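J.: just coords:
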């Protein structure tokens, strides 16, 4: 009987330590995204060669039953040379992004690398003084019931000089 109690206590102790370790590892991974988030939460008049007034959009409470939600960010070239947006990638497969040109043509979808094939290059030239709309679409049903609660997703644009601009969307997902 004493042996069974010792074994049971040992198993519970090991499970506790394992659980604690996994929570800390997950926390460290999330802390990287969290460390990036504060810089994205402020309004940036200029970030590298891109200019954008707001880098964060909060949808508030959204419902899975109502389907996709979207928002638009306007980026502008306030430099003295044209800029090429080389790539646009998202942080999750539930999020996609599109470039809306001056003539209303749409390029995309751009998504998460490695999910659903290769992400196409953006190769969008933005001349001096021009702007582009980056349309971001979030699918609250992409993760099923596991997708309920608070979400934080990112869209990263990279120009031909390697400079990045990160846009962020937030929401609280309800059934």
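T.: That came through, no problem. Note that the coordinates shown come from a computational prediction; the quantities given were computed from them, not determined experimentally.
J.: C-alpha only now, for contacts and for neighbours.
T.: OK.
J.: so what does the helix or strand harbouring residue 89 touch, helix or strand wise?
T.: According to DSSP states H and E, residue 89 maps onto strand 83-90. On a contact count with 3 or more Cα pairs under 8 Å, 6 or more residues apart in numbering; DSSP states H and E, strand 83-90 meets strand 95-100, strand 106-110, strand 124-126, strand 149-159.
J.: the ones you listed: which one's closest to residue 132?
T.: strand 95-100 (6.1 Å; Cα to Cα).
J.: one step back: right, so the helices and strands packed on strand 83-90: which one is the most enclosed?
T.: strand 95-100 (a mean of 22; mean count of other Cα atoms under 10 Å).
J.: below is an additional structure, to be compared with the one above:
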């Protein structure tokens, strides 16, 4: 029961930070948002590095347009469980046993957002981890090209960096 309550608080907090809901509002179905009807092409590029119980992820969100977005939320899901304690970058929050979400900040049309760096502790050392990166929320904008914002990366515990 505690994990459900924590997830609800994290979800509501992220939605307030992202401007999707006013403070104190119910975190029910997402509203369309002020950007409903606009078209943007959110994309992510980055690297994943696994060594021992540490997973390093560096990514840069981008928007190939045609419209700018005031904010979006990228979701990172893992095949391995996260350690209980995490020190996350600003604008990021844990959203489950294997999941972290981060706000991108403003995404100008045909431009890049802020660089996001994560150093995630895993519950135990693993020989490999599957990392899934996708857009969790984009303010209701339509995105006709999901191929560049949905990535699956297999990172082996070799110390090598894997690009996406």
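T.: Looks like it arrived, so ask away. None of these values were measured; they are calculated from a predicted model.
J.: quick check: TM-score for this pair?
T.: Overlay of the two chains. TM-score (TM-score structural alignment, normalised by the length of the second structure): 0.45; 108 aligned residues with a Cα RMSD of 3.9 Å.
J.: can I get the helices and strands packed on strand 83-90 of the first structure in JSON lines including distance to residue 32 of the first structure?
T.: Putting those into JSON lines (distance: least, Cα to Cα, whole Å) gives the following:
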{"stretch": "strand 95-100", "distance to residue 32 of the first structure": "19"}
{"stretch": "strand 106-110", "distance to residue 32 of the first structure": "23"}
{"stretch": "strand 124-126", "distance to residue 32 of the first structure": "29"}
{"stretch": "strand 149-159", "distance to residue 32 of the first structure": "13"}
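J.: so which of those is nearest residue 8 of the first structure?
T.: Of all those, strand 149-159 comes closest under Cα to Cα, at 35.2 Å.
J.: next secondary structure after the closest one?
T.: Defined by DSSP H and E, the subsequent element after strand 149-159 of the first structure is strand 164-174.
J.: any idea how far the closest residue in space to residue 63 of the second structure that isn't next to it in sequence is from residue 121 of the second structure?
T.: Of all residues not flanking residue 63 of the second structure in the chain, residue 42 sits nearest, at 4.5 Å (Cα to Cα, 6 or more residues apart in numbering). Look at residue 42 of the second structure and residue 121 of the second structure: by Cα to Cα, to the nearest Å, they are 27 Å apart.
J.: between the two, which is the more surrounded one?
T.: residue 42 (33 against 19; other Cα atoms under 10 Å).
J.: the more buried one reaches residue 60, doesn't it?
T.: No. Using Cα atoms under 8 Å, residue 42 of the second structure is not in contact with residue 60; the gap is 10.6 Å.
J.: residue 45 of the second structure: neighbour count?
T.: Around residue 45 of the second structure there are 16 residues (other Cα under 10 Å).
J.: what helix or strand is it located in?
T.: Secondary structure assignment for residue 45 of the second structure, by DSSP H and E: strand 42-51.
J.: buried sites along the next helix or strand after that strand?
T.: Downstream of strand 42-51 of the second structure, the first helix or strand assigned by DSSP H and E is strand 54-63. Residues of strand 54-63 of the second structure classed as buried by neighbour count (16 or more other Cα atoms under 10 Å): 54-55, 57, 59-63.
J.: how many residues are close by residue 2 of the second structure?
T.: 7.
J.: wait, is residue 4 of the second structure part of a helix?
T.: Yes. Using DSSP: H, G, I helix; E, B strand; the rest coil, the secondary structure at residue 4 of the second structure is a helix.
J.: what about it, how many residues nearby?
T.: 10.
J.: ok, it to residue 74 of the second structure distance?
T.: For residue 4 of the second structure relative to residue 74 of the second structure (Cα to Cα), the value is 21 Å.
J.: now swap in residue 136 of the second structure and tell me
T.: On the measure of Cα to Cα, residue 136 of the second structure and residue 74 of the second structure end up 5 Å apart.
J.: how about residue 51 of the second structure?
T.: 23 Å.
J.: quick one, which of these two is more surrounded?
T.: More crowded of residue 51 of the second structure and residue 74, by other Cα under 10 Å: residue 74, with 24 against 18.
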